[in-house]
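S.K.: sharing a model that was predicted from the sequence below.
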Amino acid sequence: MANAILESAKTRMEKAGQALQHQLGNIRAGVANPQILRSVTAEYYGAETPLNQLASVTVPEARVLLVTPFDKTALKAIEQAIFASDLGLTPANDGSVIRLVIPALTEETRKDLAKEVKAEAEKSKVAVRNIRRDALDAAKKEEISEDELRKLEKDIQVVTDDGIKNIESIASEKEKELLTI
């Protein structure tokens, strides 16, 4: 049962790292990344549909996203959805595709985004620490000897340290991406 507690904590901490990567994917770094359109939905035949189900998103140039709808009748709805989103991008519709030019970031904007990355990383670290607390509580409820309990607590702390190192590396990688011009 002790291994189950440890494996559960490890899995949940890995998911916290993946959630951070997912969250940081929404922060634009001045380069084209199709992930920034992940949250955009457009109305298609009366239903809100994710953009990735309506069109393919490619990166023909470093700072340009090209949105090619599968159905040309959805072009206007996709354009309106991108315009209405909080991404700050202005779509350019040429009748068959939509071009999104990612503006270059100013130094001040880069620093603000780096602060946002740090805040998201801190939230993920708190989540990892909460997982550690839950695992320690579960370990204390187990019917095991004190020596086994101490060993399990040390193992949980090792897994926690690994989870926090993973989060820090993800955050520092994103910060480096943001701060390089």
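M.R.: Received it, and whenever you're ready, just let me know what you need.
S.K.: going forward, measure contacts between C-alpha atoms and count neighbours the same way
M.R.: Fine.
S.K.: please, where are all the helices along the protein?
M.R.: 2-25, 51-54, 75-84, 107-141, 146-179 (DSSP state H).
S.K.: and those: which comes nearest Gln35?
M.R.: The minimum distance between Gln35 and the helices of the chain falls on helix 2-25, with 5.9 Å, by C-alpha to C-alpha.
S.K.: try it against this one:
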Amino acid sequence: MSIKDLEASMRKSVEATRCNLNAIRTSRASSSLLDRVNVEYYGIDTPLKALATLSTPDSQTIQIQPFDTSKLGVIEKAITKSELGFTPNNDGKVIRINVPPLTEERRKEFCKLAAKYSEEGKVALRNLRRDAIDKIKKQEKNGDFSEDQSRDEQDTIQKVLDKFIAELEKHLAEKEVDILKV
């Protein structure tokens, strides 16, 4: 595995963690809160955003306009089951979700959840580092690399890991500020 391949894999891991962080609620309504909601559409789990237009008419409301209005009930059930704590309001044409302001206790819970997602991302990055270092050690054992080359490659891999962990920590800090902002 080359350093470029490792960086590409680590970039994907950071992006996945960033998507998880974006799904955590902040004090204002955002359609990204519903990114992980899947609706059973003709027997297939389909992302909500593929079945409807999501918008935020104001800072406390998310509006869902389904492309097929006959699926309003199914979409409503999926939102209720999603464990986001939202109660959807169906008026026969659109679904509206009122996003209440967060309490201090709830904000702290969301900060803990953000830290958990960030830690999962760091573990994924460390696993990628471990795999890359194992390959280098195997190449050294086979005689493809000298001991010095192996050590240099391992140092390079560690520097790449440090760069991506710093990026994850930056995303976490930004999200925590966003969550705690009243």
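M.R.: All right, it came through fine. The structure presented is a predicted model; accordingly, all values stated were derived computationally and were not measured.
S.K.: what TM-score do the two superposed chains give?
M.R.: Once superposed, the chains reach a TM-score of 0.90 (TM-score structural alignment, normalised by the length of the first structure), with 178 aligned residues with a C-alpha RMSD of 1.6 Å.
S.K.: dump the helices of the first structure to JSON lines, plus mean neighbour count and distance to Val97 of the first structure.
M.R.: Below are the helices of the first structure laid out as JSON lines (neighbours: other C-alpha atoms under 10 Å; distance: least, C-alpha to C-alpha, whole Å):
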{"stretch": "helix 2-25", "mean neighbour count": "18", "distance to Val97 of the first structure": "23"}
{"stretch": "helix 51-54", "mean neighbour count": "18", "distance to Val97 of the first structure": "12"}
{"stretch": "helix 75-84", "mean neighbour count": "19", "distance to Val97 of the first structure": "7"}
{"stretch": "helix 107-141", "mean neighbour count": "17", "distance to Val97 of the first structure": "29"}
{"stretch": "helix 146-179", "mean neighbour count": "17", "distance to Val97 of the first structure": "28"}
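S.K.: next up, the contacts around the aligned residue in the second structure for Ala81 of the first structure.
M.R.: Mapped onto the second structure by TM-score structural alignment, Ala81 of the first structure lines up with Ala78. Residues near Ala78 of the second structure by C-alpha atoms under 8 Å, 6 or more residues apart in numbering: Val37, Asn38, Val39, Glu40.
S.K.: can you rerun that using 7 Å?
M.R.: By C-alpha atoms under 7 Å, 6 or more residues apart in numbering, the contact set of Ala78 of the second structure is Val37, Asn38, Val39.
S.K.: next one: the residue mapped onto Arg126 of the second structure from the first structure from Lys76 of the first structure, what distance?
M.R.: Mapped onto the first structure by TM-score structural alignment, Arg126 of the second structure lines up with Arg129. According to C-alpha to C-alpha, to the nearest Å, Arg129 of the first structure stands 46 Å off from Lys76 of the first structure.
S.K.: and if you look at Ala138 of the first structure?
M.R.: According to C-alpha to C-alpha, Ala138 of the first structure stands 53 Å off from Lys76 of the first structure.
S.K.: what of Ala171 of the first structure?
M.R.: With C-alpha to C-alpha as the criterion, Ala171 of the first structure and Lys76 of the first structure are 36 Å apart.
S.K.: can you pull up the most central residue in the second structure?
M.R.: For the second structure, Asn20 is the residue whose C-alpha lies nearest the centre (C-alpha atoms, centre = their mean; 1.6 Å).
S.K.: just give me the match in the first structure for it.
M.R.: Aligned by TM-score structural alignment, Asn20 of the second structure pairs with Gln23 of the first structure.
S.K.: got the contact list for stretch 141-155 of the second structure?
M.R.: Residues contacting stretch 141-155 of the second structure (C-alpha under 7 Å, 6+ apart): Ile133, Ile136, Lys137, Gln139, Glu140.
S.K.: can you put those in JSON lines and add distance to Gln60 of the second structure?
M.R.: What follows is the contacts of stretch 141-155 of the second structure, written out as JSON lines (distance: C-alpha to C-alpha, whole Å):
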{"residue": "Ile133", "distance to Gln60 of the second structure": "48"}
{"residue": "Ile136", "distance to Gln60 of the second structure": "52"}
{"residue": "Lys137", "distance to Gln60 of the second structure": "54"}
{"residue": "Gln139", "distance to Gln60 of the second structure": "57"}
{"residue": "Glu140", "distance to Gln60 of the second structure": "58"}
